[in-house]
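# Let me see the structure of the following:
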Amino acid sequence: MCDDGLMTSPTHRAIALLSLFSVAQCWSGAALADRLGVSPRTIRRDVNRLRDMGFPIEAEQGPEGGYRLRTGGDHYLAVLDDAQSVSVAVALLQAAAGAPVTSTADSLRAIETLRHLLPSSVLSSVKSVHAASGTVDVGWNVPPDTRLIAELAAACNRKVRVRFRYCDSRGRVSSRDVEPLRILTTGNAWYCVSFDLNRQALRSFRLDRITELTVTTFRAERRDLPDPVRYLQQNLTETPRWPVWARVRYLAPLEMIVGEVPRLYGSCRSAEDGTTEVTAGAEDWDALAGHLALIAIKLGVTMQPISPPEFSDALVRIGRRITSFGAP
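Alright, predicted model coming up:
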């Protein structure tokens, strides 16, 4: 039985019902009421609400009867247009990436339900996004361009080359010809892991930095390449990709510090004396000094800069700035 507090919301119940229909097409009213922790009368109201939204749910009488979600034919979820359907698939993938295990399962089942309800013209795009996408456990917040995701996902599945303009983290713009392999999300940002034809190497590209995408008809070659998910994980968490880096020591145990340093920005290790050393990067010295100092202030611990001198200078600037706030 589901949590009573959660299931008081009609929206949550509607999502839960769709999730259950992806597990089994036919459910008795009593079984649905038991699973959602509500009365059979509430189930009838929720089913009617889904019908009003365009979901083809039928009621079958008799001992083997119940509610059945009809699939196939000309019946599909008419309240979503093509772009909205792809957006829903993208949103569910993001939910699966960043949610607890139970919500992840619901999101993936909801994707499966959509696949049974959409017309073939839209279903191909949703299937393409789902098949070519995956998740990586690091994060920040960059809204996805669902049209770009759909086009790159289609290129991945068709195994064709693409070209685009790309702006790197330092603002340099270049033209890229690549063979896209996978579309991956950290839960908050999207990347395309591709074989770069100009550099003859695997590369990852943030989708919000891609413009002027052209999908070609040239077939991608068969190559023996590393796993795209593992490559991106290492690229985001191990490669010194920020313009400035610093090392500091916190006079606190590792378990106290590690949750405060996102893996996208740096790494932590426990020193022999029980303190924690952090290596972290950022776009500039003042931003890095502010972020690392804030950890010490938040936790009430001492931070000692190790290297380089530019970081120590930035700490002094930040300190003076904070002190000036209290000046008359």
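# rest of the way, CA atoms for contacts and neighbours
Fine.
# hey, where'd the helices end up in the stretch 201-328 of the chain?
228-237, 254-257, 285-299, 309-324 (DSSP state H, counting those that start in this stretch).
# from the chain's centre, how far out does the second one sit?
Chain-centre distance of helix 254-257: 26 Å, with CA atoms, centre = their mean, to the nearest Å.
# Please apply the same query to the longest one.
Helix 309-324 has its C-alpha centroid displaced from the chain centroid by 35 Å (CA atoms, centre = their mean).
# And that helix, what's buried?
Buried positions in helix 309-324, judged by neighbour count with 16 or more other CA atoms under 10 Å: Phe311, Ser312, Ala314, Leu315, Ile318.
# again, but for the shortest one
For helix 254-257, burial by neighbour count (16+ other CA under 10 Å) applies to Leu254, Ile257.
# cool, and the third one?
Residues of helix 285-299 classed as buried: Trp285, Asp286, Ala287, Leu288, Ala289, His291, Leu292, Ala293, Ile295, Ala296 (neighbour count, 16+ other CA under 10 Å).
# thought Gly203 was touching Phe195?
Just so we're on the same page, residue 203 is Arg rather than Gly. Yes - between Arg203 and Phe195 a contact is recorded at 6.1 Å, counting by CA atoms under 8 Å.
# higher neighbour count, these two?
For Arg203 versus Phe195, neighbours defined as other CA atoms under 10 Å are more numerous around Phe195 (22 against 19).
# Can you report how many residues lie near Ile13?
Not quite, residue 13 is Arg, not Ile. So Arg13, with other CA under 10 Å, has 21 neighbours.
# oh sorry, the question was meant for Leu108
Using other CA under 10 Å, Leu108 has 18 other residues around it.
# Kindly report the same for Arg41.
The local packing of Arg41 (other CA under 10 Å) involves 12 other residues.
# Please apply the same query to the one 10 residues further on.
When neighbours are defined as other CA under 10 Å, Arg51 has 15 of them.
# run this one through as well so I can compare:
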Amino acid sequence: MSTSARMLRLLSLLQTHRFWSGGDLAGRLEVSERTLRRDVERLRDLGYDVDAVRGAAGGYQLRAGGAMAPLLLEEDEAVAVAVGLRAAAGGGVPGFEDTTLQALTKVIALMPPRLRRRMAALQTQTEGMAWSGGPVLDPAVLTTLAQACRDDEIVSFAYTAADGSGTTRRVEPHRLVNLGRRWYLAAWDRDRGDWRSFRVDRIAEPPATSGQRFRPREIPGGDAAAYVSRGLRNRPRQHRVVVELAVPAATAESAVGRWAEVTALGADRCRMTMDTDTLDWPVLVLAGLDCDFTVAEPAELSELLGRLGARFVGASR
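I've put the predicted structure just below:
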């Protein structure tokens, strides 16, 4: 490995800001500890603040806030960045399509020629159908809430409920939770004195941070994603769907994930129970399972399947 390549590799390792022992770094770079010390000095000469601790437990760490190269990624890291941005640009997060496309273009421009060609190929030779049906998010709202969660800072915002009524909320934000196509804020509502979850796309105007800090509370169950999921499951839904399936319970669980409850009725039969506001989702699940089934409830699902079945049979003729 050339000296320049080794220096870039060393800088990439230090970029994680973790503490590296001299032996670990020397081993990663396949050099002696004496050579490592010289490389660290070269980085310091270039303006990088690398702290060193001497002795048996000694090692190196890049000082927090130290200047970094404009972009320094391993080859697989660069591909991961391109894939993530490409997916977001295709509508993975509604409202971020243009922003992520601009970011992807900038990332590609900063890459060395060889990686730039690979990433450009990934961008130009990949196609996909944009997601639909998800609510549009405001990037400024999402980032403001994320920073308030990180800094334990009280935030206020206008909120539109599912029935269209508007309220002003003042909360202690805990975590942002992404479930499917929607984002939620789990937070302690200071006016109501209880935990609440808020759809981020229903925050009607940019949230305002107060500059006032709070002492973080323990969310029920200790898991923000589980708390939001429980709230969604417990919310009254328009339809209770109960279907008996001629497949093992594990097969049905892999298809519906956390969106339904599956109970084994034997080695090759199970019952799927789902609360939903639309019958489109259970229809898609049943079609994807490709098995015999019996609808126990609701009658509306049986009627919908009958209409769809007749339509498909007619088309096949």
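# The counterpart of Ile210 of the first structure in the second structure: what's it in contact with?
In the second structure, Ile210 of the first structure lines up with Ile203, judged by TM-score structural alignment. Applying CA atoms under 8 Å, 6 or more residues apart in numbering, we find Ile203 of the second structure in contact with Val141, Phe157, Ala158, Tyr159, Thr160.
# separation between Ile203 of the second structure and Gly166 of the second structure?
Shown here: Ile203 of the second structure relative to Gly166 of the second structure, a distance of 10 Å by CA to CA, to the nearest Å.
# One more: Pro282 of the second structure?
Noted for Pro282 of the second structure: a distance of 32 Å to Gly166 of the second structure, by CA to CA.
# same deal with Arg38 of the second structure?
In this view, Arg38 of the second structure and Gly166 of the second structure are 63 Å apart by CA to CA.
# Settle it for me: which of the two has more neighbours?
Taking other CA under 10 Å, Arg38 of the second structure and Gly166 do not tie; Gly166 has more neighbours (14 against 11).
# That one matches what in the first structure?
Here Gly166 of the second structure is matched to Ser174 in the first structure, going by TM-score structural alignment.
# that older thread, tell me which two in the buried residues of helix 285-299 of the first structure are the farthest apart.
Using CA to CA, those span at most 16.9 Å, a distance reached by Trp285 and Ala296.
# Would you mind finding the match for Arg161 of the first structure in the second structure?
Using TM-score structural alignment, the equivalent of Arg161 of the first structure in the second structure is Ile154.
# center of the first structure, which residue is that?
Among the residues of the first structure, Gly187 comes closest to the average C-alpha position under CA atoms, centre = their mean, at 1.9 Å.
# Give the helix, strand or coil label for it.
Reduced to three states with DSSP: H, G, I helix; E, B strand; the rest coil, the structure at Gly187 of the first structure is coil.
# separation between it and Ala154 of the first structure?
20 Å.
# Check Gly73 of the first structure too.
25 Å.
# what about the two, which has more around it?
Neighbour comparison, Gly73 of the first structure and Ala154: the larger count goes to Ala154, with 22 against 9 (by other CA under 10 Å).
# pretty sure that one is in a strand, no?
No - under three-state DSSP, Ala154 of the first structure falls outside any strand and is assigned helix.
# surely it meets Lys127?
No - when contacts are counted by CA under 8 Å, Ala154 of the first structure is not listed as touching Lys127 (9.1 Å).
# Pull out the buried positions in stretch 199-218 of the first structure.
For stretch 199-218 of the first structure, the neighbour count (16+ other CA under 10 Å) marks Leu202, Arg203, Ser204, Phe205, Arg206, Leu207, Asp208, Ile210 as buried.
# Point me to the helix or strand that includes Tyr191 of the first structure.
Per DSSP states H and E, Tyr191 of the first structure falls inside strand 190-196.
# Check Glu77 of the second structure too.
Using DSSP H and E, the element containing Glu77 of the second structure is helix 75-87.
# Show me what that helix is packed up against.
Using 3 or more CA pairs under 8 Å, 6 or more residues apart in numbering; DSSP states H and E as the contact test, the elements touching helix 75-87 of the second structure are helix 97-110, helix 113-124.
# Where in the second structure does the helix or strand hosting His116 of the first structure fall?
Assigned by DSSP H and E, His116 of the first structure belongs to helix 101-117. Per TM-score structural alignment, helix 101-117 of the first structure has no counterpart in the second structure.
# Give me the buried positions along that helix.
Within helix 101-117 of the first structure, the residues scored as buried using 16+ other CA under 10 Å are 104, 106-117.
# who touches it?
Contact with helix 101-117 of the first structure is made by 15-16, 18-19, 21-23, 55, 71-72, 75-77, 89, 92-93, 95-98, 123, 126-127, as judged by CA under 8 Å, 6+ apart.
# Make a PyMOL selection of whichever of these turn out to be buried.
Listed next is the PyMOL selection for buried residues among the contacts of helix 101-117 of the first structure, using 16+ other CA under 10 Å:
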select buried, resi 15+16+18+19+21+22+55+71+76+77+89+92+93+95+96+97+98+123+126+127
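# ok, Ala155 of the first structure - contacts?
Counting by CA under 8 Å, 6+ apart, Ala155 of the first structure touches Arg161, Val162, Pro180, Val215.
# That concludes my questions; thank you for your assistance.
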